[in-house]
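[1] Sequence unavailable; structure follows:
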């Protein structure tokens, strides 16, 4: 088998130009998508639709290329909101059934392709999984003020779950049924976080057997074929992070970062419950990453909160194989140049009971001493610094508000009503 393809690297932004030039390695300072995915004598690997299934070759579909367009999310035509959590190896992607679709649910081009892949991905034996369809995931990114023309490669995926749900769309906000897919992004460490296009080329060659093509697949994919979905927890992509983050690495690195974080601080300085509501929303996204089931509860009253500003609940597993955890949240809107001390965090930790966890959200940074104590004492608490808060708000703004950060923030305050109450935290387990 001749090797002719390039490599798709996770996190790399590629120029997806209308010229469809396959000969230039780079365009406008970015790697050229069509050059990297060039297959001599084969049709182009297009990303024109959200779900792009390659044509079958000898009964085998080489790959499905998925593209998410965050700038379309929340519109009448595309009311869904895809979730890409690359650090924890999880994507929640909505199918292509729309309020205007005339075909039965599951029969639209994109859903039909993904449901076909889902069946393959649930194969019970290596022989059933060897021909399984790889999912290559991309998302559109903005460059030079334009939403089109650039895509970021997000990884190689396997569908874990496919379920139907009801959505609303169109000018009349009509309800309709669509599919949503939970996709595991697999680890590519052995391949330096990239996928070789030679593997896809081999799957497009009718003279190459499934086993021969599998030899070119990433190691984790080969392991999944051998072991099945029970191996996914250890094959899932995970981005390792240091236990202790230096203060300088928690601070804004650019003038834009500093200006936006300062804006968040000034917007909420002196507005305690407003910042608590925002912190609760951000904590929900962070704790709900990777497909976890997190539910927001309420804000605590101004007096007597005892180190708790908001309450939530984290579900782990289901039925007899599941449990619920109380989440106590602390929100602290202070100058971004400030430091949160070990003593301040200890106030939240002191409220935690067995089986509870804490989350601390601030516009500032955490002292290294405070982090050290958490590591040494193994406190079950999640720390969200000012820059992490800003990153999450930017993701929310990108996904739902066309990168308009103020509009995203104001939406959280005007559209999300959270009760302020004296209720005991454990009452969240009864809801």
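    Happy to help now that I have it. Since the structure is predicted, the reported quantities are computational estimates derived from the model, not experimental observations.

[2] rest of the way, CA atoms for contacts and neighbours
    Will do.

[3] who touches residue 43 in this structure?
    Counting by Cα atoms under 8 Å, 6 or more residues apart in numbering, residue 43 makes contact with nothing.

[4] Pull out the buried residues from the longest strand anywhere in the chain.
    Among the elements of type strand in the chain, defined by DSSP state E, the one spanning the most residues is strand 150-169. Applying a neighbour-count criterion of 16 or more other Cα atoms under 10 Å, the buried positions in strand 150-169 are 150-159, 162, 167-169.

[5] now stretch 7-15
    7-10, 13-15.

[6] rewinding a little: for the longest strand of the chain, packing partners?
    Judged by 3 or more Cα pairs under 8 Å, 6 or more residues apart in numbering; DSSP states H and E, the packing partners of strand 150-169 are strand 7-9, strand 13-15, helix 109-121, strand 135-140, strand 174-185, strand 194-196.

[7] how far is that strand from where the chain is centred?
    Distance of strand 150-169 from the chain centroid (Cα atoms, centre = their mean, to the nearest Å) equals 10 Å.

[8] Could you work out which of the helices and strands packed on strand 150-169 reaches nearest to residue 23?
    Shortest distance between residue 23 and those, using Cα to Cα, is found for strand 13-15: 12.9 Å.

[9] neighbours around residue 376, how many?
    Residues within reach of residue 376, counting by other Cα atoms under 10 Å, total 8.

[10] so is it in a helix, a strand, or just coil?
    Following DSSP: H, G, I helix; E, B strand; the rest coil, the label given to residue 376 is helix.

[11] Who are the contact partners of it?
    Residues in contact with residue 376, defined by Cα under 8 Å, 6+ apart, are absent; none qualify.

[12] separation between it and residue 370?
    Counting by Cα to Cα, to the nearest Å, the gap between residue 376 and residue 370 amounts to 10 Å.

[13] Same check on residue 293?
    Distance of residue 293 to residue 370, given as Cα to Cα: 28 Å.

[14] try residue 247
    Applying Cα to Cα to residue 247 and residue 370 gives a distance of 11 Å.

[15] who's more crowded, those two?
    Of the pair residue 247 and residue 370, residue 370 is the one with more neighbours under other Cα under 10 Å, namely 18 against 15.

[16] residue contacts, the closest residue to the more buried one other than its chain neighbours?
    Here the nearest residue to residue 370 in space, its sequence neighbours aside, is residue 342; by Cα to Cα, 6 or more residues apart in numbering that works out to 3.9 Å. Residue 342 sits next to 367, 369-371, 373 when contact means Cα under 8 Å, 6+ apart.

[17] Helices - which of those land there?
    Among the contacts of residue 342, DSSP state H puts 369-371, 373 in helices.

[18] Included below, for side-by-side comparison, is a second structure:
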């Protein structure tokens, strides 16, 4: 399987003998088993669930699971039973994947077979012995993409790897039902020596009960062989990395049409936008919500403390001030966060480098900036921020919509009610204090 290649997963399936469907590689053809005697009636791989495990087999050297396929649908995040979003970062070799439990499945997060399969492999992935790592099943990751207006049937292969960490987390569904689930932090291993192609013969050998683990290992990617031989100390050295300018297209900076995030973004713009056909409360009041949106993303890195909203007269391009605390106690580090907010209509021009420069110019040593817009950033603006290594968090329309869906669910409120409750605090948060004062709060 070719890294980052788009595969067609159509139903009903045309079968493994058809190489292309509608001009795209048929995934059942790419994953067909070789014509080996040990693979007669081996079945086929599936991507029908979040976690699909290839059938566990009893081979000549013991039981093993050939592989586990993990499918993520980022364009549907927030649309079903959770506002949480899988974090797919194949360029840096990392995936954070939320497991398959739901409130409707019961209190035990190990009841779903997908979670159970991954947790069974977790001790092998973390093992200090080569024999156990040799038996471990690789995880194969796929990302669902909306392609040519179709939200189903297109999957992109983004890499393979192991579980580095598994922990329990509490989630809430759209009916405000709380439940416990697993979240898996996974390392993707590189395929550079294999020309970015996963050798399917390796998975086939692991599926063939007549072949030993050592035989199958000889067909594995070099990165997997290094991990089996050396364990954890080899992971960073063989981790998948893609060096390229990481600009985000205009389309990817907006929520997918028809998703909860897209609906939430429309509510945000309608609530705040006043110019043109809109009758909102005023674009300047978006600053309060922007501060909350920044917190939604920074809380994963530390303790986020909303400070105040700067008064409109003489704000110098800064709309809100907050603080990010890293660490705890006497070993903590406090950072000033300066934010700028822009509530624009869907057809507005992108935020340019000049727009971002106002925020960056106000940053002191050790401070970080945040720019939140209901629109998007131009490619040139993204290039300038990356080239100059500015400490600037850039949150576009997609981030706004997804954060509002998540935060409203956490509060147990509808999206409009959440926005109104945040906006109700706008006037009492206004202040003319100097940004440095937030460190003493």
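    Yes, it's here. None of the values given here were measured: they were computed from a predicted structure.

[19] Need the TM-score between these chains.
    TM-score for the superposed pair, counting by TM-score structural alignment, normalised by the length of the first structure: 0.73. Supporting figures: 398 aligned residues with a Cα RMSD of 4.5 Å.

[20] export the buried residues of stretch 7-15 of the first structure to CSV and tack on distance to residue 102 of the first structure?
    Conversion of those to CSV gives the following (distance: Cα to Cα, whole Å):
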residue, distance to residue 102 of the first structure
7, 38
8, 36
9, 38
10, 36
13, 35
14, 34
15, 34
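
[21] before we move on, the earlier item: dump the helices and strands packed on strand 150-169 of the first structure to JSON lines, plus distance to residue 346 of the first structure.
    Shown next, in JSON lines, are these (distance: least, Cα to Cα, whole Å):
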{"stretch": "strand 7-9", "distance to residue 346 of the first structure": "41"}
{"stretch": "strand 13-15", "distance to residue 346 of the first structure": "42"}
{"stretch": "helix 109-121", "distance to residue 346 of the first structure": "45"}
{"stretch": "strand 135-140", "distance to residue 346 of the first structure": "40"}
{"stretch": "strand 174-185", "distance to residue 346 of the first structure": "36"}
{"stretch": "strand 194-196", "distance to residue 346 of the first structure": "42"}
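
[22] quick one, which of the ones you listed is nearest to residue 423 of the first structure?
    Among these, the nearest to residue 423 of the first structure by Cα to Cα is strand 174-185 (34.5 Å).

[23] what's the closest one aligned against in the second structure?
    Aligned by TM-score structural alignment, strand 174-185 of the first structure falls on residues 177-188 of the second structure.

[24] Show me what that stretch is in contact with.
    For stretch 177-188 of the second structure, contacts defined as Cα under 8 Å, 6+ apart pick out 90, 93-103, 106-109, 115, 159-172, 235, 239-240.

[25] at 6 Å instead, please
    Outside stretch 177-188 of the second structure, the residues that touch it by Cα atoms under 6 Å, 6 or more residues apart in numbering are 93-99, 101, 103, 109, 159-172, 239-240.

[26] Same question for stretch 285-296 of the first structure.
    For stretch 285-296 of the first structure, the external contacting residues (Cα under 6 Å, 6+ apart) are 88, 90, 312-315.

[27] before we move on, what SS does residue 403 of the second structure have?
    Note that with three-state DSSP, the state of residue 403 of the second structure is helix.

[28] Excluding chain neighbours, give the residue nearest to the equivalent of residue 11 of the second structure over in the first structure in space.
    Superposed on the first structure with TM-score structural alignment, residue 11 of the second structure falls opposite residue 17. In space, residue 17 of the first structure comes closest to residue 149 once its chain neighbours are excluded; the distance is 5.5 Å by Cα to Cα, 6+ apart.

[29] give me the number of residues near the one you found?
    A count of neighbours around residue 149 of the first structure, defined by other Cα under 10 Å, yields 14.

[30] same check, this time on residue 291 of the first structure
    Under the neighbour criterion other Cα under 10 Å, residue 291 of the first structure is assigned a count of 17.

[31] and if you look at residue 340 of the second structure?
    The number of residues packed near residue 340 of the second structure is 23, by other Cα under 10 Å.

[32] residue ranges for the strands of the stretch 1-150 of the first structure, please.
    7-9, 13-15, 26-27, 30-31, 51-53, 64-68, 83-85, 90-94, 135-140, 150-169 (DSSP state E, counting those that start in this stretch).

[33] With the second structure overlaid, how far apart is the second one on average?
    In the superposition against the second structure, strand 13-15 of the first structure averages 3.1 Å from its aligned positions (mean Cα distance after the TM-score superposition for the first structure).

[34] Can you tell me what sits against that strand?
    Contacts with strand 13-15 of the first structure, where a contact means Cα under 6 Å, 6+ apart, come from 30-33, 149-152.

[35] what do you get if the cut-off is 8 Å, keeping everything else the same?
    Residues outside strand 13-15 of the first structure that contact it (Cα under 8 Å, 6+ apart) are 26-28, 30-33, 141, 149-153.

[36] separation between the match of residue 11 of the second structure and residue 71 of the first structure?
    In this structure, residue 17 of the first structure and residue 71 of the first structure are separated by 18 Å, where distance is defined by Cα to Cα.

[37] who has more neighbours, those two?
    Comparing residue 17 of the first structure with residue 71 by neighbour count (other Cα under 10 Å), the higher total belongs to residue 71, at 21 against 15.

[38] returning to what we had before: the residue nearest to residue 17 of the first structure maps to what in the second structure?
    Match for residue 149 of the first structure (TM-score structural alignment): residue 153.

[39] Hmm, its match is touching residue 10, no?
    Yes. Residue 153 of the second structure sits in contact with residue 10 when judged by Cα atoms under 8 Å, with a separation of 5.4 Å.

[40] how many other residues sit next to the closest residue to residue 187 of the first structure other than its chain neighbours?
    Distance criterion Cα to Cα, 6+ apart; nearest residue to residue 187 of the first structure, sequence neighbours excluded, is residue 237 at 4.0 Å. Residue 237 of the first structure sits with 25 neighbouring residues when counted by other Cα under 10 Å.

[41] Residue 228 of the first structure too?
    Residues within reach of residue 228 of the first structure, counting by other Cα under 10 Å, total 19.
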